[in-house]
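J.: A predicted structure for the sequence below; I have some questions about it.
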Amino acid sequence: MNDKMNLRTSRSFLFASASIALVFSSPALAGEDVVYADAPDWIEPAELAWVDVEKGPSTLIYDWQHRLEGGVVTSYTDTAFRIDNPDMLMQQGTISLAWMPDKGDLTVHRVEILRGDESIDLIGTGSQFEVIRREQGLEQRLLDGELTATLAVPGLKVGDILRVTHSVTTDDQALGEEMQASQWLYADPWKVGFSRARVSWPEGADVYWRAEDVAGVEAPELENGYRTIDVTLPIAKLPDMPGDAPSRFTRGAMLRVGTFADWQDLSRVFAPHYVEAARIADDGDVAAEARRIMGATSDPLTRAAMAVRTVQDDVSYLLNGLDGGNYMPQTAAETWEKRYGDCKAKSVLLFSLLSQMGIEAVPVLVSTSGGDAIPELLPIPGNFDHMIVRATIDGTDYWLDGTSAATRLSNIGNVPAFFHALPLTEQGADLVTMDQREPATPDMIMALSTDYSAGIDLPSLFEMSMTFSGPQGARLRAMADEQDEDTLRQIATGFANSAGAGAAVSDVTVTYDEEAAVGVMKLVGVMPSAFAWSDGRLRMESGDDQNFVFNPDRARPEWRDIPVQTPGPSRNRVEAVVILPGDASAFTQTGPAIFDESFANTRIAGRTDTSGNRIVSSVDVIQTLGEIAPAEISANKRAVRQINAMEVELIAPEDVTWRWQRDPSEIARRVKPLIEAYDAAVEFSAEDDYSVHAQRANFRTQIYDWEGALEDLDLLVEKDTSANVLTWRASVLGALGRDAEAIADARRAYELDPNSSNAFFLAELLAYDGKRDEALELLEQVPVSEEESGNYASTYATVAGLAGKTDAALELLGDEVADKPLNASVLNADCWFRGLFNIGVDSAMATCTKAIERATDSAPMLDSRAMVSYRMGDYDAALKDLDSALELVPGLSASLYLRGIVRLEQGDAGGREDIATALRMEPYLARRYAMHGVAPKD
């Protein structure tokens, strides 16, 4: 976690919602008591007469004025708020003013309530601020030394105007006679009656200023012997920028003023404090630590890695901003003795250790955000919020962060995403670019092994590990130490939910290797098959979710010259092992076995190897921090499209054996490890987590273990019931021929959730159980939307047909077809009804064929037309359609059952195998089809 150095030396604010100037300077008298005095003579007062007090924005005045003179910065703020409502009364009812007592004074000039023509001077009538030290950042180990003066405004009412004027002086110990001031320039649409930012300094002083071009700030004018910049706020609305633009294009406008002539000047001013703080006694503890490291190894880079580890692990983080500490560092000896320090203290200690070991090193200032903009800014310390150390070893720069974590020899060469650094040298130094290089080792490795030994159409056993190195790995240290079972179960549940129906985790372990600084999270269990039926083959595809994205928008003319910021640095690796039920060489692999492609500062490198029944692949994705020039955007867009266009598939052989084609005893043998994994997942899950029971039930239905599925569903109905669970159990009970119980569950599901789908399901169960009048009555009461009318017509026709009301069924279907003549589902409903009830089959063929032609998934339509052909005695046509349906959806049990009947009609004894297989998949088929006179030939 990056430490942010507290580089502001004064912060004045009235209310939590108001952002104000950051102001800096050099040593002066300071106080912990609030001073009450008139405003400085140089202030240009703002007047309420300049604004619409009654109808304008509630923020009437926000006036900032700064003066840089004699090494002291004075920051003056004048605010006036109209209290429009009780919420504002609550927000503004307490005034809070903050300052750094070791650097300057807080002076209150005015606290006034304006009520109509009345003016109430609260300070004049005895109100006083209370001073408190409120270290709000202690949870983040921040002790900034700031004091806060608070005043609960007595007598403030809705409708009043509250006017507060104060100033803060800043004389920073670290800057000597140098000064700095920064003021945000708020832009439209900020609403305010009157606002401005003024900065002034003596005419002869060497003071420099800079603001973003979009702010339109004019050059200073000479007023009474002072150079003065006066900016009316808000400035014009800042131009819209693409979100992927570098930060120098998207940053807000700020006026920066300071006395540093250049970056070298700033470097020279800061350096002596850090050089001096790094000095240590030869017989001191820091020197002894350096000697210990040197005794352990003679390699300079290994020594540097050990030194960084010492500073990161043995010195805790605490920002101590007291006694000038915002810029002034603790000494190395003090930091080592106290074993705490902020980024400055840790950097000084690291600088000292490296210097003792003869390694060239220097502390450097960096910005943890917006670092690409640093070269464009005025040289002032306020541009930086962090400090690290640059070590140069064998001509290579290493950027070492004592406040980070888990730096080791494997990752010491990684370059943080700070863009630029300012070395602090007594001779003075310019900004240096932190040139990026690819991380040598992955930050994260996700390794997934899936075992399809049971069959590629069944779930796989899996082992997945997530290995995190460096700072990412350090985050697992506490989890590894605690081994909290609830947390581990939450991880398991989260993964199972993301992996899809049928996934279950049987164990989660978290370990951390202190020496390697590597954290590993490992999950084992069972997950759904990644093979899917497509274009006549089972295929494992890479998936659209793994596509890479680079699609910056530069369509606007004003954006065409803006580069694209690319993320980084990072290196992530994905490793996959697929264990197949047979020789992997029988499977077809598409895509290159070895590839190394790039786009937009991203490199993808990988390879795939086959050995025995295993396919092993590894892909590294390396992202480098940087930019893509506008002229290169199109080429990189094409590059990423070419990468995404690579079809990476693992295709099963054509003669694959499906689970329903296997003998039940063989299936039982094959799935035993899977069942054991589900059982282990049930044991691992929390006592009140029934999701794993649902996953096990789902798997058992896949292998047609209806009794086993029922065990889990009984528990779910008892402990975690819902309409969905009840309809699920009803379908399993129906498969087992327990119709009365199935109807009871379906009826209860409909009571819990009386939607159309549950009504249709219940109605068909009732109708096939002989309760046709009740089924028709139920359907007549169901409100049906336009989108549901097709399903309603199909269900109603089936129920009415079973009740002997085929004319009514045909009439309803005819109306639906007339209303939706191009709807494949509606056309299929008419075709299916005629075939199933053997009525009007002579005129059904045209409708059936049209349904097939209009369908995107024509397997159900082919099955319906096959039933019509069967009724017409055209067994060849029926068989052709059934074969086609099963080519599209091999597990279509109804088609398999009817094909068995047709084959027997043609004298093909192999039809009995089709029938037996279909009934393993859907045991109720025989009973239902028999009710329509469709049964195997004896």
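T.: Cool, the structure landed.

J.: C-alpha only now, for contacts and for neighbours.
T.: Fine.

J.: all helices for the stretch 201-350 of the chain, in order.
T.: Per DSSP state H, counting those that start in this stretch, the stretch 201-350 of the chain carries helices over the ranges 247-250, 263-278, 285-296, 300-314, 332-338, 343-356.

J.: put this beside the first:
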Amino acid sequence: MAGSGEPLMPQPPPTGRSADAALDFGPDRARPQAGLDAANQGTSRNPSTRDGHQGTRFVIEAGSARGVRALARRCLHRATQVLGGITLACIAQAGTAATPPEYRIGPAPEWVTRVERGTPNDSLREQVSGGVYYLLSDSQEMADPHDRLRFHRIASQAITTEGVQSIANISIAFDPSYQTLQLHWIDVIRDQQVIPKLGGATIRLLQRETELERRIYDGSTTAAILLDDVRVGDIVDYAYSVRGLNPVFSGKPFGRLGLRFDVPVARVHVGIAVPENAAVELQPHETSLEASTRAQRGLRFHSWQQDDVPALITEADEPGWYDPRPAIQWSAFHDWNAVARWAWPLYRVPDSPSTTLQAEADRIRQAEPGEEGRLLSALRFVQRDIRYLGMAMGAGSHAPAAPDTVLERRFGDCKDKTLLLLTLLDRLGIEARAAFVNTELRRGAADRQPSPGVFDHVLVRARIGDAQYWLDPTRQPQMADLAHLTQADFGVALIVDPQTRTLTPMSRDDQPVPLREVRLSYDAKSGFEQPVALTVTTTASGERADILRQSIASSNGEALQKSYLNFYAGTYPDIRVSAPMQVQDDEPTNRITVTEHYSIANLAVWSEEDHRFNATFSAPDTLEVLRVPASAARTAPIALAHPTDLTVVTEVKLPEEWPIKAERVVVEDPAFVFERTISSGPKRFSITDRYRSLGDAVAAEDAVRYANAIAKARDNTFYQLHWTDPGRAAAGGLADRINWLVLMVGVMALGLWIWLAVRAWHGDPPPIGLPASPSAPSGLRGWLALATLGVTVTPFVMMFGLYNISSALTPVTWAALTTYGTDTYHPLWAPALLFEVIGILGLMVFWGLVCVLFYQRRTSAPYWYIRMLIASVFYTAIDSGLMVLLPAVTLETKDIAGLVRQALTAAIWIAYFMKSERVRATFVKRLGPAPAQPELGPVAGSA
């Protein structure tokens, strides 16, 4: 950052975001941060964003609340990045060759409090990273409105060879345009012996320009200090001061001193010296540490110290506005009005612009008759014709260049572009003001102490009538009309106007929610054994359309197509592109449609475990927004991409009719709503998933609830068709084709039935009813012949019935019906099928017994015939009742009629056997001799 005067890694910077840091952070809107260097950056979260490449399609990572904007700006500037970097490098070399920056060596300022190093704590050594244990981080600042001075001291010990590499190389950055660097001491402490190193150290001043990738030239210089003879166990203790106040702040300093870092520190000390006549306010952030105060030599000293400070462990997916880092804020700006009044002269429109600028305003006025058209034309001109390039040296960190200069050179950063657009709108008679925002803190800016350092970006707030528009001139040219224009929304903004008293919310109730719809159409009409055509149609509107449009514009078409192919290859390895990608862009309504064409071979995969084909249909776009949080046990909130409204429709054309069950699943959580509906038609079915975000973050105490809701939603994002192949199933071994559970149950049941049948055969009851008359007909003739035929055939009918249900008893089908979680599972399938097996075996055995008794003309034949008629009716009724309880089985009218017919037939034959003379005359044989006295009436036979 420009003129920070802070050390680079591995030394812990004591001041945080510098008061002189440039307002514009460049196209990515966020700085990279790591280790202790990130500890005091104010907002340390920098979650990555995705731009549609490498397996992610048009989706911003849920953990990055600012990802949408970061992507938009990265895509906007990528095309000219290399050329801009080369140009700036040349400018840097030309500007510094004549007057190289210098440094001085001298004692520490008299007002600085000397602090002893901390004592190593064994419990903190476990948190050490990089082989460096920091013993002291000391930061003391002179908040003098006329001459700001910052003193920094670092003491660190190398506990590994890697640590030696770190502490033996010191880097200090400063802005030579208004700052001077003074080195006080560099000592190596070895075995309690102090070895001075400053005199013999190798010191080089480098103009590194670390922001060139973002096309920002800040003029900062790095003092790179190389120490010799540093060993494991050595302590490097060094101190320096940076003097100077950026003139752009008009003598009003501000700053932020960090109290905790990403690594453990044995002692942390911060102090602020304020002249008695200076109006500087102190404000602690996330700390209750009490200050020690004293007055001396016309200064008020405030200091804070704590020992054994553990590492601050940040968590993934934290929102940008969440800042748990304890710090001391201080500022000479007492409120937001003071900040607005300071910035007003910087963004005040010039009274007399150049003739070139006036000519551009006149051209727009003549081309567009209405205010809305003029507003859009001016915005597009600045977005399109003024390329992004930042010259953030000294006062240029926050002060924009003159509009005439920006128009002439045709480049500028957010400050320059904003003032140019303000000037054009003023000449067109449209009210507009500059607006400061923080693209990382977003709404969290309201929780910071007022100062210019709170903000990292500036844009335009324009008014037409009662409507207000938040316009970002650094975006890619926006061709939508005002009703569909994507407007900036960073939570809150500071309007640069002398009347401003507070921050202004940027959210608008009438702002359309950015929509995205993905339609996946699978054409399997020719069968799953053939390649299946997949057409993916993505339609985006609003800000989602901007992201998709910028991704396409800034990427190589072939590479982009390949990245989309790889996105689906994770699900379908045998996918290939069948036709070029097509793009239809409706810019006025800010709606864009991308159509992709693929062919999937082997969409259906044979499962050796399940002995079936599985065709899986997943929704990777849905899974992208249903991201599982990195950790549910956490202390930080979870950031969500909001607002998000995603609809994914999966349509599948089938080769034949398929039993598709209509379903609707809704998962509701305070953070989101997910809904899935499944419907079917002739040889087709469709699945519609919709995800809507309801907020931009989930509180830490709600993380477990949110994670469970996400898991539940993800469980419903897959759909599978499956079917068996008798030929492939038969190819398995015999053991694989046997349902051992059913076989064992059937064998045991069959053995039981046979044992009972044998006992029944030994039963020897008397003839049924009264003895037949001597003249009564006998023999298996007449109506009895029909009964005989029936009992002869029935055992074989039972065997055929067992064969009919055998297909449901195969291992594959049995598993599909009885395994929890499959599409066809129901808890009654197993008992229903086992009941049929046991029942059919019982009927088969006992009807066989009746058949034997019939041909032996045993007296027990009528008894068992009647019993089996009744048992058959009861079996059919119970079996039908079980089937009714199964959703996949429908009991038709003919089934009920068949049961009634069976019961009536049984009643008729029972009556015949009870009354027939032929029956009594035919079934007269017994196993033993008849008793001396004949029975007078029917006696129930033994079981």
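T.: Structure's in. What do you need? The shown structure was predicted, so the numbers you read here are calculated from the model rather than taken from an experiment.

J.: now the TM-score, please.
T.: TM-score of the superposed chains, computed with TM-score structural alignment, normalised by the length of the first structure, equals 0.61; 681 aligned residues with a CA RMSD of 5.5 Å.

J.: returning to that earlier point: quick one: which of the helices of the stretch 201-350 of the first structure is nearest A723 of the first structure?
T.: Nearest to A723 of the first structure, of all those, is helix 247-250, at 51.5 Å by CA to CA.

J.: what's the mean distance for the closest one versus the second structure?
T.: For helix 247-250 of the first structure, the mean deviation from the second structure after alignment is 5.2 Å (mean CA distance after the TM-score superposition for the first structure).

J.: buried stuff in that helix?
T.: S247, R248, F249, T250 (16 or more other CA atoms under 10 Å).

J.: same check, this time on stretch 361-377 of the second structure
T.: Buried residues in stretch 361-377 of the second structure (16+ other CA under 10 Å): A361, I364, R365, E371, G373, R374, L375, L376, S377.

J.: cool, stretch 499-509 of the first structure as well?
T.: Buried residues in stretch 499-509 of the first structure (16+ other CA under 10 Å): G502, A503, A504, V505, S506, D507, V508.

J.: ok, so of the residues you listed, who is nearest A429 of the first structure?
T.: For those, the nearest to A429 of the first structure is V508 (51.5 Å; CA to CA).

J.: element containing that closest one, please.
T.: strand 504-513 (DSSP states H and E).

J.: list of residues touching that strand?
T.: Strand 504-513 of the first structure has contacts (CA atoms under 8 Å, 6 or more residues apart in numbering) with 473-474, 476-477, 479-481, 483, 488-489, 491-493, 495-496, 518-527, 677-678, 680-685, 692, 695.

J.: by how much does that strand deviate from the second structure on average?
T.: Mean deviation for strand 504-513 of the first structure: 3.9 Å (mean CA distance after the TM-score superposition for the first structure).

J.: in CSV: the buried residues of helix 247-250 of the first structure, plus distance to Y186 of the first structure.
T.: Listed next are these as CSV, based on distance: CA to CA, whole Å:
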residue, distance to Y186 of the first structure
S247, 17
R248, 17
F249, 16
T250, 14
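
J.: any idea which of the residues you listed is closest to S404 of the first structure?
T.: Closest to S404 of the first structure, out of all of the buried residues of helix 247-250 of the first structure and judged by CA to CA, is S247, at 23.4 Å.

J.: I'd say that closest one and E376 touch.
T.: No: applying CA atoms under 8 Å, one finds S247 of the first structure not in contact with E376, separated by 11.5 Å.

J.: intersection of neighbour lists for the two?
T.: Residues touching both S247 of the first structure and E376 (CA under 8 Å, 6+ apart): there are none.

J.: so what's the residue count around A633 of the second structure?
T.: 13 (other CA atoms under 10 Å).

J.: so who does it touch?
T.: Residues in contact with A633 of the second structure (CA under 8 Å, 6+ apart) are A700, A703, V704.

J.: need the counterpart of A307 of the first structure in the second structure.
T.: Using TM-score structural alignment as the criterion, the counterpart of A307 of the first structure in the second structure is A378.

J.: kindly provide the distance from its match to D426 of the second structure.
T.: 11 Å (CA to CA, to the nearest Å).

J.: settle it for me: which of those two has more neighbours?
T.: A378 (23 against 17).

J.: need the distance between the two termini of stretch 222-230 of the second structure.
T.: 22 Å.

J.: okay, buried residues for that stretch please.
T.: Buried, per 16+ other CA under 10 Å, within stretch 222-230 of the second structure: T222, A223, A224, I225, L226, L227, V230.

J.: which strand or helix spans the third one?
T.: This means A224 of the second structure. For A224 of the second structure, the host element (DSSP H and E) is strand 221-226.

J.: and that strand, what does it pack onto?
T.: With contacts taken as 3 or more CA pairs under 8 Å, 6 or more residues apart in numbering; DSSP states H and E, strand 221-226 of the second structure sits against strand 169-174, strand 202-206.

J.: average offset between the shortest one and the first structure?
T.: The reference is to strand 202-206 of the second structure. Per aligned residue, strand 202-206 of the second structure averages 2.7 Å (mean CA distance after the TM-score superposition for the first structure).

J.: other SSEs contacting that strand?
T.: When contacts are defined as 3+ CA pairs under 8 Å, 6+ apart, strand 202-206 of the second structure packs onto strand 221-226.
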